[in-house]
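>>> What follows is a predicted protein model with its sequence.
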Amino acid sequence: MKSLGVIVEYNPFHNGHLFHLTQSKEAARADVVIAVMSGQFLQRGEPALVSKWTRTKMALASGVDVVVELPYAFATQKAEVFASGSISILSALKCDTVCFGSEQGKIEDFYRTLHIMEEHKDSYDRNVQRYMKEGYSFPKASSLAFIQLTEDKEHILDLTKPNNILGYHYIKAIMEQNSSLKGLTIERTAAGYHDPTFNETSIASATSIRKHIFGNNGDFEKVQRFVPPKTYELLSLYYKQTGSFHRWEDYFTLLKYRILCSTSSELAEIYEVEEGLENRLQQTIKESHSFHEFMTRLKTKRYTWTRLQRVCTHILTNTKKEVMLAVSAKKQSEYIRLLGMSQKGRAYLSKVKKDLDIPLVAKVSGINSTMLEMDVRATQTYAMKFDEPSRSHWMQQEFSRPPIRYHEEEETFD
């Protein structure tokens, strides 16, 4: 069975994702699709719109055969670490190919750019440090340094584009890990990654879909045109069962409590809290009445919105620097957490299971892993928006829920 890997968040799964999945499967001539999917908190430091279990169902109903979780230690990190963890899991699962969406659309440009960056690494690093000393954020400093390095070269990636950046780091991780994975890319179509509004096509960005959902008080009928029928059905069911979707405002009271009840030195121990940011966090949150107001006041030229959201996520989950650095420094996952599978996916796992270098985890009970403990804590934090007894039920699911099984013929889950 020829296997294709995709690295996703599916927040939520929409028609653009379906297009990418279909095109990727065709380009790779794959028999089975494996998705490495972020858990309850995402790369931009946001809580997922709906739980990882519901997003797993969306993926399986749309053609994915195996869904595994990208651990919190990688899922809530900058692109380089996010990519390393993802590639390590696909490699461990014996994937043949990884395919990602990009603005560039040509895989040769990714390899060419990687070669140039390695050839001029010292010059690039010096320029990054120079721009950061001028007050730019790390992503902006990296972009400026890259432009200076490559301005006279042809067929080079535009590393100001979010999907190009991720794709570059996927290819870099493949090379660094000496993985046998083959890289492929599909050009993104219609909607841009962060487009905030709908367009005339049936493809819209996840950002615009979430914006519409949160801006219309639960009336999300208009998103139906931009998502597969099963996604819409699962979104509707989730809203009916929980009464809302997840967003940062749901966690603002908890965040405020955590910041104000911590000392400056305790906050300084949290991952990504640097350069006296702990003092700014405490002062700013006293004056803020909502998460959006807090972030608007907190943001500076040096600290991007995304970086600050990740800081807030780590504060909520009490993720300490020493723990995160020790776990993520390995650049490889310690396990493969199985969330769901189709019948074809189950057959694939049975075939490769005996050759896996790291354990395949169906339930977290009884497993001793610092990395896995972080995933559990993320789910416990994610559940805090609910009232009891729902909150405790959600927390218990992390230990008791088996992987979802999808039956294609009946289009049912168990």
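Structure received.

>>> Could you use CA atoms for every contact and neighbour count after this?
Noted.

>>> As a check, name the ranges of all strands in this protein.
Assigned by DSSP state E, the chain shows strands spanning 3-8, 32-38, 66-70, 97-102, 182-187, 336-342, 360-361, 404-407, 412-413.

>>> take the one below as the second:
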Amino acid sequence: MDQKIRIGIVAEYNPFHNGHIYQINEVKKRWPNSSIVVVMPGKFVQRGELSIASFEERKKIALENGVDEVYELPFLFATQAAHIFAQGAVLELNKHNINILVFGSETNNIDDFFLVAKTIKNNENSYYELIKKEMKKGTSFPKANQIVLEKIIDKSFTMPNDILGLEYVKTIINFNLNIEAYSIKRNIGFHSDKVFKNIASATHIRKLIFDQDNSYQKYTPMRFDKLPDRIENYYSIFQEIVINSPKEKLKSIKLMSEGMENLFKKNINAKTYDEFVRLTNSKRYTSSRIKRVMLYVLLGIKDIDNN
């Protein structure tokens, strides 16, 4: 008897929704004799926020809707920038012997992902030198990456799922993994408040849930009888830590670099979590980077080099 094809998916399921069911069904149509293996963050997601439901709740509903196996992505990969998140996730899936990686994509051109990944590998030294030059100008890594790719290959990816997709493919290429990759076209933008039939973005669904608008139930099989906990609820604790911590102590926090501790001290009187993120967000520091560092401050996670 032929061994089942093992299809890998990287997901947050924050929350698990109808778009994910669509993806699972598309996988089953394309590969009828397959097992779907998912790697997913635990309590905290990539942008440094609390997941809307526990790992076990999200795992349970995924298994009820066609997924065969779910594994947890370790925290220090789950709460990192796209290149580290993606590398950790693909290597974790590789441990579970997947044959094929499937991911959602805004552009949905898998050949471009492989072309760009191979070009970066073949021009590694010049690529990273150009990235460093751009970042010295105060450009964030995602923007620097976009600028450099347009220079060396006249292609770049700017949408969130495409950026992650490129990093998945780069991991396959760089580690010479025996994994094929395929993309599935996304019907709804990453942060879109538009809906497509009964499909909405996770961002839109979370907003409905936190607004206590039960219309969220049209878009997800998950149910929330009470308001989920949010990272915003811990902002006053974050303020207290920053106010009471010497700059040298803040500097030892993971991802706290290049004077970010001064920026945190300067803006710590912001009234809300969102206001603090807005005030510290800049050309150099994306809001996602700020949120990750805020999480590491709250949890006291230090850079290994400073321990």
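Thanks, I have it. Not measured: the values here are computed from a predicted model.

>>> Return the most buried member of the strands of the first structure.
strand 66-70 (a mean of 28; mean count of other C-alpha atoms under 10 Å).

>>> Check the gap between residue 202 of the first structure and residue 168 of the first structure for me.
28 Å (C-alpha to C-alpha, to the nearest Å).

>>> repeat for residue 47 of the first structure
25 Å.

>>> Same check on residue 187 of the first structure?
On the measure of C-alpha to C-alpha, residue 187 of the first structure and residue 168 of the first structure end up 14 Å apart.

>>> so who does the residue nearest the centre of the second structure touch?
By C-alpha atoms, centre = their mean, the second structure has its centre lying nearest to residue 46, at 4.2 Å. By C-alpha atoms under 8 Å, 6 or more residues apart in numbering, the residues touching residue 46 of the second structure are 78, 79, 80, 81, 85, 292.

>>> hmm, back to that, more neighbours: which of residue 202 and residue 168 of the first structure?
residue 168 (23 against 16; other C-alpha atoms under 10 Å).

>>> pretty sure that one is touching residue 109, no?
No: counting by C-alpha atoms under 8 Å, residue 168 of the first structure does not reach residue 109; the two are 9.3 Å apart.

>>> now for residue 51 of the second structure: what does it line up with in the first structure?
By TM-score structural alignment, residue 51 of the second structure lines up with residue 48 in the first structure.

>>> got the contact list for the alignment partner in the first structure of residue 61 of the second structure?
Alignment of residue 61 of the second structure against the first structure is given by TM-score structural alignment, with residue 58 as its counterpart. Contact partners of residue 58 of the first structure, counting by C-alpha under 8 Å, 6+ apart, are 13, 230, 231, 234.

>>> Among the residues you listed, which one lies nearest to residue 145 of the first structure?
Using C-alpha to C-alpha, residue 13 is the member of these that lies nearest residue 145 of the first structure, at 34.4 Å.

>>> what's the spacing between the residue nearest to residue 395 of the first structure when sequence neighbours are not counted and residue 396 of the first structure?
Residue nearest to residue 395 of the first structure in three dimensions, not counting chain neighbours: residue 380, with 5.3 Å by C-alpha to C-alpha, 6 or more residues apart in numbering. From residue 380 of the first structure over to residue 396 of the first structure the distance is 9 Å, taken as C-alpha to C-alpha.

>>> Same drill for these two, tell me which one is more crowded.
A side-by-side neighbour count of residue 380 of the first structure and residue 396, using other C-alpha under 10 Å, places residue 380 first with 20 against 14.

>>> wait, doesn't residue 93 of the second structure sit right on residue 8?
Yes: using C-alpha under 8 Å, residue 93 of the second structure is in contact with residue 8, at 6.3 Å.

>>> any shared contact partners between those two?
Joint contacts of residue 93 of the second structure and residue 8 (C-alpha under 8 Å, 6+ apart) are 37, 38, 39.

>>> Tell me which residues touch the last one, please.
Going by C-alpha under 8 Å, 6+ apart, residue 39 of the second structure touches 8, 9, 10, 11, 70, 71, 72, 73, 89, 92, 93.

>>> Count the neighbours of residue 175 of the second structure for me.
Using other C-alpha under 10 Å, residue 175 of the second structure has 11 neighbouring residues.

>>> excluding its backbone neighbours, what's nearest the equivalent of it over in the first structure?
Aligned counterpart of residue 175 of the second structure in the first structure: residue 177 (TM-score structural alignment). Among residues not flanking residue 177 of the first structure along the chain, residue 88 sits closest, at 7.6 Å (C-alpha to C-alpha, 6+ apart).

>>> What residue in the second structure is paired with that neighbour?
Counting by TM-score structural alignment, the partner of residue 88 of the first structure is residue 91.

>>> and the gap between its match and residue 178 of the second structure?
Distance, residue 91 of the second structure to residue 178 of the second structure, using C-alpha to C-alpha: 11 Å.

>>> Likewise for residue 207 of the second structure?
Distance, residue 207 of the second structure to residue 178 of the second structure, using C-alpha to C-alpha: 39 Å.

>>> what's the neighbour count on the nearest residue to residue 257 of the second structure once chain neighbours are set aside?
Excluding the flanking residues, the one nearest residue 257 of the second structure by C-alpha to C-alpha, 6+ apart is residue 251, at 6.8 Å. Neighbours of residue 251 of the second structure under the rule other C-alpha under 10 Å: 20.

>>> Who are the contact partners of residue 251 of the second structure?
Contacts of residue 251 of the second structure by C-alpha under 8 Å, 6+ apart are 257, 260, 261.

>>> What is the burial count for the second one?
The burial metric for residue 260 of the second structure, expressed as a neighbour count using other C-alpha under 10 Å, is 18.

>>> And it? What does it align with in the first structure?
So residue 260 of the second structure corresponds to residue 277, using TM-score structural alignment.

>>> Distance check, whatever residue of the first structure lines up with residue 104 of the second structure against residue 346 of the first structure.
With TM-score structural alignment as the criterion, residue 104 of the second structure lines up with residue 101 in the first structure. Taking C-alpha to C-alpha as the measure, residue 101 of the first structure falls 26 Å from residue 346 of the first structure.
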